[in-house]
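Q: The following block contains a protein sequence and its predicted model.
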Amino acid sequence: MSKHLFITGANRGLGLTMVKQYLQDGWNVTACCREPEQAAELTQLLDKNDSLSVFQLDVTDHQGLQLLANNLQGEPIDLLINNAGYYGPKGSLLGDIDVDEWRRVFEINSIAPLKVLEAFRANLKLASSSTFAILSSKMGSMGDNTSGGAYIYRSSKAAINSVVKSLSVDLREDNIAVVALHPGWVRTEMGGPNGLIDTQESVTGLKRILDGLDMGQSGQFLDFRGQEIPW
């Protein structure tokens, strides 16, 4: 029986590359994004892959999240990847922080992943062993922060890292592994053109980690090479 991946933010970049790699590996994939009608490359994959389903989902729409969970009730999910994220305004300087944008970044990066887990926890429990993976960032590491700045994005990722740590404790009895992953500085719309690696290299590394992950690694913060990152 094929394994089942559920992924958010699947319309481009890392998310779209993940969809492609898991489909190639024979998985059933449920891919979500805010505007499927604008996600041409993702929806084109539907014609070639019976094992792909695409749903509209805004991770900050908690009611819509629950409606989708109701639609998928009873379906085991082996791997849930929370990939949806938002950087917010770049170049924000101390003394010029947009508080409304800060709230928006927190809503997407820090609050939504927990609500996604709450909605699909029952599906993860239906699998014999399952994983909840959150795409975090080394920018959320306090031990690695030597350059300062980026207050909005850094704080949102530090917050979700704390959520990951708590979930790894609370979900142990459900046999659900929880991990925070740093994809590297990737050439994507968020990462920009100067990124050090492309999406293929990043996702290949992330998938290698997830394929071999066990409960002993639950609660860890790992980069795409499998190296542990300081909190």
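A: Ah, there it is.

Q: From now on I want contacts and neighbour counts done on CA atoms only, so please keep to that.
A: Noted.

Q: Go ahead and confirm L171 touches V179.
A: No. Counting by C-alpha atoms under 8 Å, L171 does not reach V179; the two are 11.6 Å apart.

Q: out of the two, which sits in the busier spot?
A: V179 (26 against 16; other C-alpha atoms under 10 Å).

Q: tell me which element that one is part of?
A: For V179, the host element (DSSP states H and E) is strand 176-182.

Q: need the next SSE after that strand, C-terminal direction.
A: Following strand 176-182 in sequence, per DSSP H and E, is helix 199-212.

Q: can you give me the helices in the protein?
A: With DSSP state H as the definition, the chain shows helices at residue ranges 13-24, 40-44, 62-71, 99-106, 112-126, 151-170, 199-212.

Q: Now tabulate those helices in JSON lines and tack on mean neighbour count.
A: Compiled in JSON lines, those are given as follows (neighbours: other C-alpha atoms under 10 Å):
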{"stretch": "helix 13-24", "mean neighbour count": "20"}
{"stretch": "helix 40-44", "mean neighbour count": "15"}
{"stretch": "helix 62-71", "mean neighbour count": "15"}
{"stretch": "helix 99-106", "mean neighbour count": "16"}
{"stretch": "helix 112-126", "mean neighbour count": "20"}
{"stretch": "helix 151-170", "mean neighbour count": "20"}
{"stretch": "helix 199-212", "mean neighbour count": "17"}
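
Q: Please compare the first structure with the one that follows:
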Amino acid sequence: MCSILVTGANRGIGLGLVKKLLSNETFKVENVFATCRDTGKAKELMELKKHPQLHILEADLVDHGSFFNLASQVSNIVKDKGLNVLINNAGISSKFTRIGLVKSEDLLNQFKINTIGPIMLTQALLPLLKTASEKNETSTGVNKAVIVNISSILGSIAQNDQGGFYAYRTSKTALNAATKSLSIDLKTNGILAVSIHPGWVKTAMGGANAPLQVEQSTAGICNFLNNINESHNGGFYDFEGKVLLW
């Protein structure tokens, strides 16, 4: 039985992951922590409150000072079992832009949410991840401790053949770099860290032309999580577990 926290759970992939985890029969989930900025605007998420293992918490990835309060709320529920999986999913994007249209405020805003937010939230929840890892010394993957950063193929430098998307690309590339450092820094603690590209998905961010449904992406991510082990540590993968180039 594991405890999992998903950020940005009010819509899109985050909401889809919460739904999948609540109904997932592949691995048993004791607690699902779903964060959103405003529960009053998260109608579909709030409708899932009938599930006893779901805990909906408010969190704003720009307000880094609130993360330790969030960690305290999670700690009060998981107690000495800790947190097994942190899925840093919340993020923002902007329209396709060439260099002449890039705005510094867009760059700063996306770095705050897409890069700095996940790093600082991981820092705040690290004691709970360490507790889970120590508690389950003989286990691996989701039954021990895993940090999952939802990245994007647009963060790949090697596969960038279109240019543009300066704010989003650079923030996700930086997130990938953070994933790699986490995988090294926390290896001795038995905590894995991976970056996952969820695919181009039909969401408010992905748009109507995206080829994937939310259910396809989230099913793939959960299947990957079920099979994750030390060999995946520090890697960049798509939602089906295929290795991606940095």
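A: Everything's here; your move. This one's a predicted model, so the numbers in the text were calculated from it and none came from an experiment.

Q: Please state their TM-score.
A: These two chains, once laid on top of each other, score a TM-score of 0.96 by TM-score structural alignment, normalised by the length of the first structure; 228 aligned residues with a C-alpha RMSD of 1.0 Å.

Q: on that earlier part again, which part of the second structure matches the strand holding V179 of the first structure?
A: Mapping strand 176-182 of the first structure onto the second structure (TM-score structural alignment) gives residues 191-197.

Q: Show me what N223 of the second structure lines up with in the first structure.
A: When the two structures are superposed using TM-score structural alignment, N223 of the second structure falls opposite R208 in the first structure.

Q: Point me to the residue sitting farthest from the middle of the first structure.
A: Within the first structure, the residue lying farthest from the chain centre (C-alpha atoms, centre = their mean) is G95, at 30.8 Å.

Q: S128 of the first structure versus that one, what's the distance?
A: Separation of G95 of the first structure from S128 of the first structure (C-alpha to C-alpha, to the nearest Å) stands at 50 Å.

Q: For the spatially most central residue of the second structure, give me its contacts.
A: Relative to the mean C-alpha position of the second structure, the nearest C-alpha, by C-alpha atoms, centre = their mean, is the one of N88, at 2.4 Å. With C-alpha atoms under 8 Å, 6 or more residues apart in numbering as the criterion, the residues that contact N88 of the second structure are V6, T7, P118, I147, V148, N149, I150.

Q: Trace S181 of the second structure over to the first structure, please.
A: Counting by TM-score structural alignment, the partner of S181 of the second structure is S166.

Q: Show me what the top strand by length along the second structure is packed against.
A: Determined from DSSP state E, the single longest strand within the second structure is strand 29-36. Strand 29-36 of the second structure sits against strand 2-6, helix 12-23, strand 54-58, with contacts defined as 3 or more C-alpha pairs under 8 Å, 6 or more residues apart in numbering; DSSP states H and E.

Q: Looking at these, spot the one closest to D238 of the second structure.
A: Go through these one by one with C-alpha to C-alpha and the one that ends up closest to D238 of the second structure is helix 12-23, at 13.8 Å.

Q: Show where that closest one falls in the first structure, residue numbers please.
A: Residues 13-24 of the first structure are where helix 12-23 of the second structure lands, counting by TM-score structural alignment.

Q: give the contact list for the closest residue to the match of S181 of the second structure other than its chain neighbours.
A: The spatially closest residue to S166 of the first structure, leaving aside those adjacent along the chain, is G219, at 7.9 Å (C-alpha to C-alpha, 6 or more residues apart in numbering). With contact set as C-alpha under 8 Å, 6+ apart, G219 of the first structure has these partners: V164, K165, S166, L167, S168, V169, A177, V178, V179, A180.

Q: Try it again at 7 Å.
A: Contacts for G219 of the first structure were tallied using C-alpha atoms under 7 Å, 6 or more residues apart in numbering; they are V164, K165, S168, V178, V179.

Q: if I line the two up, what does it land on in the second structure?
A: Under the alignment (TM-score structural alignment), G219 of the first structure pairs with G234 of the second structure.

Q: Distance of its match relative to T39 of the second structure?
A: With the distance defined as C-alpha to C-alpha, G234 of the second structure ends up 33 Å from T39 of the second structure.

Q: Kindly report the same for A204 of the second structure.
A: Taking C-alpha to C-alpha as the measure, A204 of the second structure falls 18 Å from T39 of the second structure.

Q: any idea what P76 of the first structure aligns with in the second structure?
A: Using TM-score structural alignment, the partner of P76 of the first structure in the second structure is G82.

Q: neighbours of that match, just the number please.
A: Residue crowding around G82 of the second structure was assessed by other C-alpha under 10 Å; the count is 28.

Q: still on that earlier bit, pull out the buried residues from the contacts of N88 of the second structure.
A: Among the contacts of N88 of the second structure, those buried by neighbour count (16 or more other C-alpha atoms under 10 Å) are V6, T7, P118, I147, V148, N149, I150.

Q: ok, the second one - contacts?
A: The contact partners of T7 of the second structure, by C-alpha under 7 Å, 6+ apart, come to G14, A34, T35, C36, I87, N88, N89, A90.

Q: Equivalent analysis for the first one, please.
A: Under the criterion of C-alpha under 7 Å, 6+ apart, the contact partners of V6 of the second structure comprise G14, F33, A34, T35, L86, I87, N88, N89.

Q: any idea how far it lies from N160 of the second structure?
A: Relative to N160 of the second structure, V6 of the second structure is positioned 28 Å away (C-alpha to C-alpha).

Q: out of everything not next to it in sequence, what's closest to the aligned partner of L245 of the second structure in the first structure?
A: Matched to the first structure by TM-score structural alignment, L245 of the second structure sits across from P230. If you skip the residues right next to it in sequence, P230 of the first structure has G143 as its closest partner in space, 5.5 Å away by C-alpha to C-alpha, 6+ apart.

Q: re the thing from before, which one in the second structure is aligned with the residue farthest from the centre of the first structure?
A: Residue correspondence, TM-score structural alignment: G95 of the first structure in this structure matches G100 in the second structure.

Q: Then L52 of the first structure?
A: If you follow L52 of the first structure across to the second structure using TM-score structural alignment, you land on L54.

Q: Alright, I will stop here.
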